[in-house]
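Novice: Make a model of this:
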Amino acid sequence: MDDYPALNLFWTMLWLFLWILWFFLMFKVLTDIFRSHDMGGWAKAAWTIFVIVLPYLGVLVYLIVRGQGMGHRDRAVAAQAEGQFQDYIRKAAGTEGRDTGPRHVDELARLADLKDSGAISEEEFRAAKQRLLA
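Specialist: Sure thing, here's the model as predicted:
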């Protein structure tokens, strides 16, 4: 440890961190290139070649030219994923295409009270419940 002072260790760790950070940024840019729907195949190929052949310059130029749109595309992908997740939840819960707000709960409670008080029969309760849930 005597031939490698703490300051050199610090600089090595700093450069390693920056190198890893650079790769994350480059992969983020490459992901954005392929995610972008407003570019054609040739433009995507040109940006990809530019980013791979001249990585530092290519990534910096991409961030300058198309960096603002990266955030918009990320938000759009996140919103789409959230929408798909919500659709899956609705489908899994069996409530797809139905209004299952508090109104249904209140109506079911009112029907149960009517049945319990004897105002409607069991058959009328079942029929009303089926109409409500259909």
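Novice: C-alpha from now on. contacts and neighbour counts both.
Specialist: Fine.
Novice: show me the contacts for the spatially most central residue of the chain.
Specialist: With distances taken as CA atoms, centre = their mean, residue 78 lies nearest the centre of the chain, 2.9 Å away. Contact analysis of residue 78 by CA atoms under 8 Å, 6 or more residues apart in numbering lists nothing.
Novice: What are the buried residues along the lengthiest helix in the chain?
Specialist: Counting by DSSP state H, the longest helix found in the chain is helix 55-93. Using 16 or more other CA atoms under 10 Å as the test for burial, helix 55-93 gives 55, 58, 59, 60, 62, 70.
Novice: Distance from whatever helix or strand residue 113 lives in to the middle of the chain?
Specialist: Assigned by DSSP states H and E, residue 113 belongs to helix 102-117. Computed by CA atoms, centre = their mean, to the nearest Å, the chain-centroid distance of helix 102-117 equals 38 Å.
Novice: For it, which helices and strands make contact with it?
Specialist: helix 122-133 (3 or more CA pairs under 8 Å, 6 or more residues apart in numbering; DSSP states H and E).
Novice: Now do the buried residues in the helix it packs on.
Specialist: So, applying 16+ other CA under 10 Å, buried residues of helix 122-133: 125, 128, 129.
Novice: List just the nearest of these to residue 74.
Specialist: Distances from residue 74 to those, taken as CA to CA, are shortest for residue 129 (44.0 Å).
Novice: please give me the structure for this one as well, since I'd like to look at both together:
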Amino acid sequence: MNDATVTLAADYPLLEVFWTTMWVFLWILWFMLLFRVITDIFRDDNLSGWAKAGWCVFVVVLPFLGVFVYLVARGRGMGERDRKQVERSEQQFRAYMRDAAGTTSRAEELGRLAELKNHGDLTPAEYEQAKAKVLAA
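Specialist: Here you go, the predicted model:
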């Protein structure tokens, strides 16, 4: 029989499980921070192409030092750039929803109803009923 021992999960002491979980959490946290910094480098419109390339090389070649130096040097603006990006995305989403829904103002809707009435497509009673609905909305 083989003398190599097999370590089962049941043989793992509780403290070892805690330390392993903590290291995995820190590893995931580190990659999230690294990707956040790289995303911020490319999102910043104030940096030139050479500055972006320099920061990327610094962050890739010396990742721990590069990320920490970036956070100290440019960390204050990260939140502001993030907020501006969220605002732009929200404005684009609202504009898309307005276009997709085809919403019009009350004045445009009343003008369209008056045009239908003038062409004889609506009777005066239908016009008044539709006008009441538009004004009630």
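Novice: Looking at the alignment, what corresponds to residue 64 of structure 1 in structure 2?
Specialist: In structure 2, the residue matched to residue 64 of structure 1 (TM-score structural alignment) is residue 72.
Novice: let me redo that: residue 35 of structure 1
Specialist: By TM-score structural alignment, residue 35 of structure 1 lines up with residue 43.
Novice: Give me the distance between that match and residue 80 of structure 2.
Specialist: Separation of residue 43 of structure 2 from residue 80 of structure 2 (CA to CA, to the nearest Å): 11 Å.
Novice: Please apply the same query to residue 117 of structure 2.
Specialist: Taking CA to CA, one finds residue 117 of structure 2 at 52 Å from residue 80 of structure 2.
Novice: doesn't residue 56 make contact with residue 38 of structure 2?
Specialist: Yes - the pair residue 38 of structure 2 / residue 56 is scored as a contact, 6.9 Å apart, by CA atoms under 8 Å.
Novice: So what's the residue count around the equivalent of residue 8 of structure 1 over in structure 2?
Specialist: Using TM-score structural alignment, the equivalent of residue 8 of structure 1 in structure 2 is residue 16. Residues near residue 16 of structure 2, counting by other CA atoms under 10 Å, number 10.
Novice: Helix, strand or coil: sort out residue 16 of structure 2 for me.
Specialist: Following DSSP: H, G, I helix; E, B strand; the rest coil, the label given to residue 16 of structure 2 is helix.
Novice: Would you quantify the distance from it to residue 68 of structure 2?
Specialist: From residue 16 of structure 2 to residue 68 of structure 2 the distance is 29 Å (CA to CA).
Novice: Also residue 36 of structure 2?
Specialist: Distance from residue 36 of structure 2 to residue 68 of structure 2, by CA to CA: 12 Å.
Novice: what does residue 79 of structure 2 give?
Specialist: Taken as CA to CA, the span from residue 79 of structure 2 to residue 68 of structure 2 is 16 Å.
Novice: likewise residue 88 of structure 2?
Specialist: 28 Å.
Novice: any chance of the buried residues of helix 55-93 of structure 1 in CSV, with distance to residue 4 of structure 1 too?
Specialist: Output for those, formatted as CSV (distance: CA to CA, whole Å):
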residue, distance to residue 4 of structure 1
55, 31
58, 35
59, 34
60, 34
62, 38
70, 42
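Novice: what's the closest of those residues to residue 20 of structure 1?
Specialist: residue 55 (13.5 Å).
Novice: Looking for the alignment partner of that closest one in structure 2.
Specialist: By TM-score structural alignment, residue 55 of structure 1 lines up with residue 63.
Novice: before we move on, the earlier item: may I see the buried residues of the helix holding residue 113 of structure 1?
Specialist: 108, 111, 112, 115.
Novice: Lovely, talk soon.
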